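Asks: No letters, just coordinates:
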């Protein structure tokens, strides 16, 4: 059995509920189909991920308005009203984090795809972010998951051995990238599933 001494958490979708739907369903007056078309074709996940890698929000907004001038107001809303996309903490996972911190047996680190321009909002809102031994924010590093550089940066910065670490993320793509670097991975689906999977590493959450 591998000795685990470090646990690396993703934030969005694992500890923090974030969803553009919280803003755009209202903007589209409850029309989920129209909202989904807009998020699939205009303010896409791929577009947002570019900002997670450090691209300026204002420039990204201007770029998209050039391509889709008819949606200017909605495009401006994406980052203008971004704070309202934060739905709150995922309390059951925060409890898991708190338990691991109190055990005082593990180095606890966060690795998140997040714009460096909006991350300060999360730092102010979520006190549990201060519990980590370190947080690697993609926007500050000018790269993002699933690219290898952000994983190796995390390992090097906090003196982590890949084989002794577990990475928890709700994106299977990001987990597979971590595993290529010999980091143990847990594809997060629910707090209950996480608790059960941690048992296979002899980590028990009451």
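Replies: That came through, no problem. As the structure is a computational prediction, the values presented were derived from the model and not from experiment.

Asks: going forward, measure contacts and count neighbours with C-alpha atoms only.
Replies: Will do.

Asks: Skip the chain neighbours and tell me the closest residue to the most centrally placed residue in the chain.
Replies: Nearest to the mean C-alpha position of the chain, counting by Cα atoms, centre = their mean, stands residue 12 at 3.4 Å. Among residues not flanking residue 12 along the chain, residue 18 sits closest, at 6.1 Å (Cα to Cα, 6 or more residues apart in numbering).

Asks: ok, now which ones touch the one you found?
Replies: 12, 85, 86, 87, 88 (Cα atoms under 8 Å, 6 or more residues apart in numbering).

Asks: again, only this time at 6 Å
Replies: By Cα atoms under 6 Å, 6 or more residues apart in numbering, the contact list for residue 18 reads 85, 86, 87.

Asks: Residue 136 versus residue 157, what's the distance?
Replies: 9 Å (Cα to Cα, to the nearest Å).

Asks: what about the two, which has more around it?
Replies: Higher neighbour count among residue 157 and residue 136: residue 136, with 21 against 11, using other Cα atoms under 10 Å.

Asks: quick one: contacts for that one?
Replies: If you count contacts by Cα under 6 Å, 6+ apart, then residue 136 has residue 111 around it.

Asks: Which of the three states applies to it?
Replies: Using DSSP: H, G, I helix; E, B strand; the rest coil, the structure places residue 136 in strand.

Asks: quick one on the thing from earlier: quick one: the residue nearest to residue 12 and residue 63, what's the gap?
Replies: Distance from residue 18 to residue 63, by Cα to Cα: 24 Å.

Asks: I'd like to know how far the residue nearest to residue 12 sits from residue 87.
Replies: Taken as Cα to Cα, the span from residue 18 to residue 87 is 6 Å.

Asks: ok, and here's another one to check against it:
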């Protein structure tokens, strides 16, 4: 087995993103803040934007359902960049080491098409990736098999004869890794940078 390309997820691997980074400033009480993020601006609601729904439509419809929370709902995307605390240095170090070792690198992320340009503009390490599949742009989302087919097609545009088993996907969500492996990819569930480095070496990647 020879790994010929590495595909990175972003949130939890390369980026420290969490709504709590913003809402700690807006809702001081821990229980109240957790209730709001579990009940109003939920991860499932955010995922709809990652899948292609516009931020304007998402905000408008949620405010219509919960008008008493309008200022807090409006803040979610008005101040979205405050949820993106920055890079995760240990994850980025793996990316940089693989880049220096000349490994072809790609991205596969669940991310809104409207907010991703901010990350592309402000985080130069993304330039190490030859291509990136952004769920909001293709209107598909992990762990749907279709988005992995798009990603593999993108990899094959650079490495035409590559097979799924030649690709390793790194993601902090186990279900997303399992979906890739079900399609024949290699997979690493990212729980720590140290363990991910170890797994890459076990797969024969030298860096």
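Replies: Good, I have the coordinates. Computed from a predicted structure; not experimentally measured.

Asks: hmm, back to that, now the buried members of the contacts of residue 18 of the first structure.
Replies: 85, 86 (16 or more other Cα atoms under 10 Å).

Asks: Would you reformat the contacts of residue 18 of the first structure as TSV and include distance to residue 170 of the first structure and secondary structure?
Replies: What follows is those, written out as TSV (distance: Cα to Cα, whole Å; DSSP: H, G, I helix; E, B strand; the rest coil):
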residue	distance to residue 170 of the first structure	secondary structure
85	18	helix
86	16	strand
87	16	strand
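
Asks: nearest to residue 130 of the first structure, of the contacts of residue 18 of the first structure?
Replies: residue 86 (17.9 Å; Cα to Cα).

Asks: wait, what's in contact with the aligned partner of that closest one in the second structure?
Replies: Under the alignment by TM-score structural alignment, residue 86 of the first structure pairs with residue 84 in the second structure. Listed by Cα under 6 Å, 6+ apart, the contact partners of residue 84 of the second structure are residue 17.

Asks: give me that answer again for 10 Å
Replies: By Cα atoms under 10 Å, 6 or more residues apart in numbering, the residues touching residue 84 of the second structure are 11, 15, 16, 17, 18, 19, 20, 21, 22, 118, 119.

Asks: now swap in residue 24 of the first structure and tell me
Replies: Contacts of residue 24 of the first structure (Cα under 10 Å, 6+ apart): 30-32, 34-36, 38-39, 74, 77-78, 81, 85.

Asks: Over to residue 150 of the first structure?
Replies: Applying Cα under 10 Å, 6+ apart, the residues near residue 150 of the first structure are 111, 112, 113, 136, 137, 138, 141, 142, 143, 144, 156, 178.

Asks: just the strands in the second structure please.
Replies: 5-8, 15-17, 84-87, 105-109, 131-134, 167-171, 186-189 (DSSP state E).

Asks: between those, which gets nearest to residue 49 of the second structure?
Replies: The nearest among the strands of the second structure, by Cα to Cα, is strand 131-134 at 11.5 Å.

Asks: residues in the first structure matched by the closest one, start to end?
Replies: Using TM-score structural alignment, strand 131-134 of the second structure pairs with 134-137 in the first structure.

Asks: so how far does that stretch sit from its counterpart in the second structure?
Replies: Superposed on the second structure, stretch 134-137 of the first structure shows a mean distance of 0.6 Å to its aligned residues (mean Cα distance after the TM-score superposition for the first structure).

Asks: how far out from the middle of the chain is that stretch?
Replies: 11 Å (Cα atoms, centre = their mean, to the nearest Å).

Asks: likewise stretch 95-111 of the first structure?
Replies: Put simply, stretch 95-111 of the first structure sits 17 Å off its chain's centre (Cα atoms, centre = their mean).

Asks: before we move on, the earlier item: most neighbours among the contacts of residue 84 of the second structure, please name it.
Replies: Highest neighbour count within the contacts of residue 84 of the second structure, by other Cα under 10 Å: residue 17, with 21 neighbours.

Asks: What's it aligned with over in the first structure?
Replies: Using TM-score structural alignment, residue 17 of the second structure lines up with residue 18 in the first structure.

Asks: what does residue 193 of the second structure give?
Replies: Aligned partner of residue 193 of the second structure by TM-score structural alignment: residue 191.

Asks: Tally up the residues packed near that match, please.
Replies: If we define neighbours as other Cα under 10 Å, then residue 191 of the first structure has 18 of them.
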